[in-house]
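[1] quick one, structure for this:
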Amino acid sequence: MPIGPLTMFAIYIICWWVALFMVLPIGTNRQDQPPPTDGSQWGAPDTPNLKKKFVTTTWVGAVLWLLIVGAIFTGLVPMPEIGAG
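    Down below sits the predicted model:
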């Protein structure tokens, strides 16, 4: 096995964070809205749908993780031999 379970978990966490920042801006277009007059932030969406975005982030992160771990296990991404020496 080229990598251990802790490394696979760390790769998943990195994939999850990358997917989160890819998913967060989806559906937050505010250009056609009038400027807010109630003191709210101009770029803040009315309904952020965070639960839906976290679920989407989880499965997108899992797909990215499967692609990366699959590339490692098939040898497309060579891993260095640590301790051989």
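[2] can we go C-alpha only for contacts and neighbour counts from here?
    OK.
[3] how many neighbours does residue 9 have?
    Applying other CA atoms under 10 Å, we find 12 other residues in the vicinity of residue 9.
[4] now stretch 7-18: buried residues?
    Burial within stretch 7-18, assessed by neighbour count using 16 or more other CA atoms under 10 Å, is assigned to 11-13, 15-16.
[5] please give me the structure for this one as well, since I'd like to look at both together:
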Amino acid sequence: MSDVGRVTESPNTVNGAAGQSVVGGGSVIDTDSHRRQVNLTQKGLDYQIELKNKLLKSKRTEFQENKKQIILLKGVQIFEFGRKNFDRHRLF
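    The predicted structure is shown next:
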């Protein structure tokens, strides 16, 4: 297993979720409640991201290297884009 990062959203942050830190490196850089862009600075095969908001209710995601995407339990996906080392993902 590789490093694990977590994103925890809070209504107490400036501009909603913007600037939320990811344990182990990274941050949430999109403030839209229906679309999050997560910048993962750690490199590895497996990531777990925990989102706490009205839509996702602490659902966990795991990075699947062979599919090059992160799949939420509810079927929401974070797609790898533009980086072979998978350091940036977009959550829809």
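[6] can you pull the TM-score for these?
    Remark: TM-score between the superposed chains equals 0.18 [TM-score structural alignment, normalised by the length of structure 1]; 35 aligned residues with a CA RMSD of 4.9 Å.
[7] just to revisit the earlier point, now tabulate the buried residues of stretch 7-18 of structure 1 in a markdown table and tack on secondary structure and distance to residue 68 of structure 1.
    Shown next, in a markdown table, are the buried residues of stretch 7-18 of structure 1 (DSSP: H, G, I helix; E, B strand; the rest coil; distance: CA to CA, whole Å):
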| residue | secondary structure | distance to residue 68 of structure 1 |
| --- | --- | --- |
| 11 | helix | 8 |
| 12 | helix | 9 |
| 13 | helix | 12 |
| 15 | helix | 9 |
| 16 | helix | 12 |
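[8] quick one: those as JSON lines, columns for distance to residue 70 of structure 1 too.
    JSON lines is the format used below for the buried residues of stretch 7-18 of structure 1 (distance: CA to CA, whole Å):
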{"residue": "11", "distance to residue 70 of structure 1": "12"}
{"residue": "12", "distance to residue 70 of structure 1": "13"}
{"residue": "13", "distance to residue 70 of structure 1": "16"}
{"residue": "15", "distance to residue 70 of structure 1": "14"}
{"residue": "16", "distance to residue 70 of structure 1": "17"}
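[9] out of the residues you listed, who's nearest residue 57 of structure 1?
    Taking CA to CA as the measure, residue 57 of structure 1 sits nearest to residue 16 out of the buried residues of stretch 7-18 of structure 1, at 6.3 Å.
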